[in-house]
Structures are given as C-alpha cells and as structure tokens.
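Trainee: Next comes the sequence, and after it the predicted model I'd like to discuss.
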Amino acid sequence: MASSQPLIVLKSLLRELRYLNLQGVLQRKPAYCYVLDQYRKFQVTSEKNCRAKDEAEHNAHTFNCLLRSARELQELNAAYSRGERTVEESANLVGLKLPEAPKPLQ
C-alpha cells in the first residue's frame, strides 16, 4: 500500500464508520481498530508485501462500498417508506379518475 489510493479508501472507510452512529468515541470501537490494524498489517514495505498485489486494497474498497450502499439503502427506505397508496390515490397521481361505484339496487 505505497500509493495514495489506499489512504483515500481508508479515509472513506472511516467516514462510513462515523455514519453508523456508533455511540462513544470512534477510536475505541472494535471496527475502527480492526480497519487500522488491517491497513498496518498489509502495508507494503521493502521487506514484505501483502498476499497478492492490491488484494488488501481491493478488500477495503469492497467493504467501503458495502458500508456506503447499506447507508444509502437506509436513507432511501426512510425517505420512501410511507406505505402503499390506495388505488384512487394512484389514479389521481397519474391524472386518471376512477369510475364511481354502482349504487346497489333496492
């Protein structure tokens, strides 16, 4: 992880962890510690490389995508989960008018 791209992914990951609304200080949370430990563990040095080239970066990018997508899904559900519309409301929405129900014969 010698390039600046992994740092961008790391910052993005930590930002998504902040959006999870974890109670307390983020630096003390296990998820935060785990992400930083993994970045330190797979850091490319002159003496060791990670298992496959860019594998750790790819995993971090995938996890970041998962966190971001889950957050965006929650936001969309909150915005559009007001329930089902009635048939009459749906017809009015597109500019149609339902026929009146026939009156029962007596």
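Mentor: Received it, and whenever you're ready, just let me know what you need.
Trainee: contacts, neighbours, all on C-alpha from now
Mentor: Fine.
Trainee: Now do the strand or helix carrying residue 78: which elements does it pack against?
Mentor: Here residue 78 sits within helix 55-80, counting by DSSP states H and E. Contacts defined by 3 or more CA pairs under 8 Å, 6 or more residues apart in numbering; DSSP states H and E place helix 55-80 against helix 5-19.
Trainee: Which positions in the helix holding residue 78 come out as buried?
Mentor: By neighbour count with 16 or more other CA atoms under 10 Å, helix 55-80 contains the buried residues 56-57, 60-61, 64-65, 67-68.
Trainee: And it, how far out from the chain middle?
Mentor: Its chain's average C-alpha position is 2 Å from that of helix 55-80, according to CA atoms, centre = their mean, to the nearest Å.
Trainee: adding another structure so you can compare the two:
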Amino acid sequence: MNGNLKILRSLINEIRHVAKEKKMKDNIMVQYILEEAKKHRETSEVLCKAREELKSMGENYLCYLESQRKYNEIRTQYAGKGDRSVKETADLVGFKLPHDPK
C-alpha cells in the first residue's frame, strides 16, 4: 500500500496544477480517486482482486497527467510567435552567433 499511497499523492499533486478549486477535497476527480482507492483496498483483501490493479491504473493516469502538463509547458515555450530574429532563434536552441563573446 505504501507504493499506492505515493502514487495517490502524486496524482493529487498533478490535479492541483490543473484544478480550479482551491480545496482538493472539493474536487470531483480527487473524490473519485480516493473512493476507488478505498474500494480497491476492501476488494483486494476480501475477494483477492488483482493487487496491482490500482497501482498500474494510478501509474497510467499519473503518466498521462504529467505528460499533458509537460506538453503544455513546451508548447507555450516554443510556440510560433511569427518571425523571429536570428539572435532570438540562436538563443532558443542554445547557439551563439559568431560575433557574440564566448
């Protein structure tokens, strides 16, 4: 359960980045995740449901949320802003122009 708790915390942290509500307990996504975690805990002990199901689902959702956040950050950083000068383009990709001091 320790690994599952870490995944749950990470999921809530990622939801916090995109959530409009200030309190996470009011967020419907967080409520759903916590309810599913409680259901899984009860069924895995009583009915011997696959113990890794919650972990794998949580890891998949966490990967999706992190990827979406990183994609949006990269897209806003490198989005086309029309024509750029040669210096701006060189700075963007990490090059120096020949007349710049080294």
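Mentor: Cool, the structure landed. Just so you know, these numbers come straight off a predicted model, no measurement behind them.
Trainee: returning to what we had before: state the span of structure 2 onto which the helix holding residue 78 of structure 1 is aligned.
Mentor: Using TM-score structural alignment, helix 55-80 of structure 1 lines up with residues 53-78 of structure 2.
Trainee: Assign residue 96 of structure 1 to helix, strand or coil.
Mentor: coil (DSSP: H, G, I helix; E, B strand; the rest coil).
Trainee: Can you report how many residues lie near it?
Mentor: Residues near residue 96 of structure 1, counting by other CA atoms under 10 Å, number 11.
Trainee: hmm, back to that, have a look at how far, on average, the match of helix 55-80 of structure 1 is from structure 1.
Mentor: On superposition with structure 1, the mean distance recorded for stretch 53-78 of structure 2 (mean CA distance after the TM-score superposition for structure 1) is 0.7 Å.
Trainee: Relative to residue 23 of structure 1, which of the buried residues of helix 55-80 of structure 1 is nearest.
Mentor: residue 67 (17.3 Å; CA to CA).
Trainee: Which of the buried residues of helix 55-80 of structure 1 sits closest to residue 20 of structure 1?
Mentor: Closest to residue 20 of structure 1, out of all of those and judged by CA to CA, is residue 67, at 8.7 Å.
Trainee: one step back: report the angle between the helix holding residue 78 of structure 1 and helix 5-19.
Mentor: Going by axes from the mean of the first three to the mean of the last three CA atoms, to 10 degrees, helix 55-80 of structure 1 is angled at 30 degrees with respect to helix 5-19.
Trainee: could you check the distance from the spatially most central residue of structure 2 over to residue 19 of structure 2?
Mentor: In structure 2, the C-alpha nearest the mean C-alpha coordinate belongs to residue 66, at 2.1 Å (CA atoms, centre = their mean). Residue 66 of structure 2 sits 14 Å away from residue 19 of structure 2, going by CA to CA, to the nearest Å.
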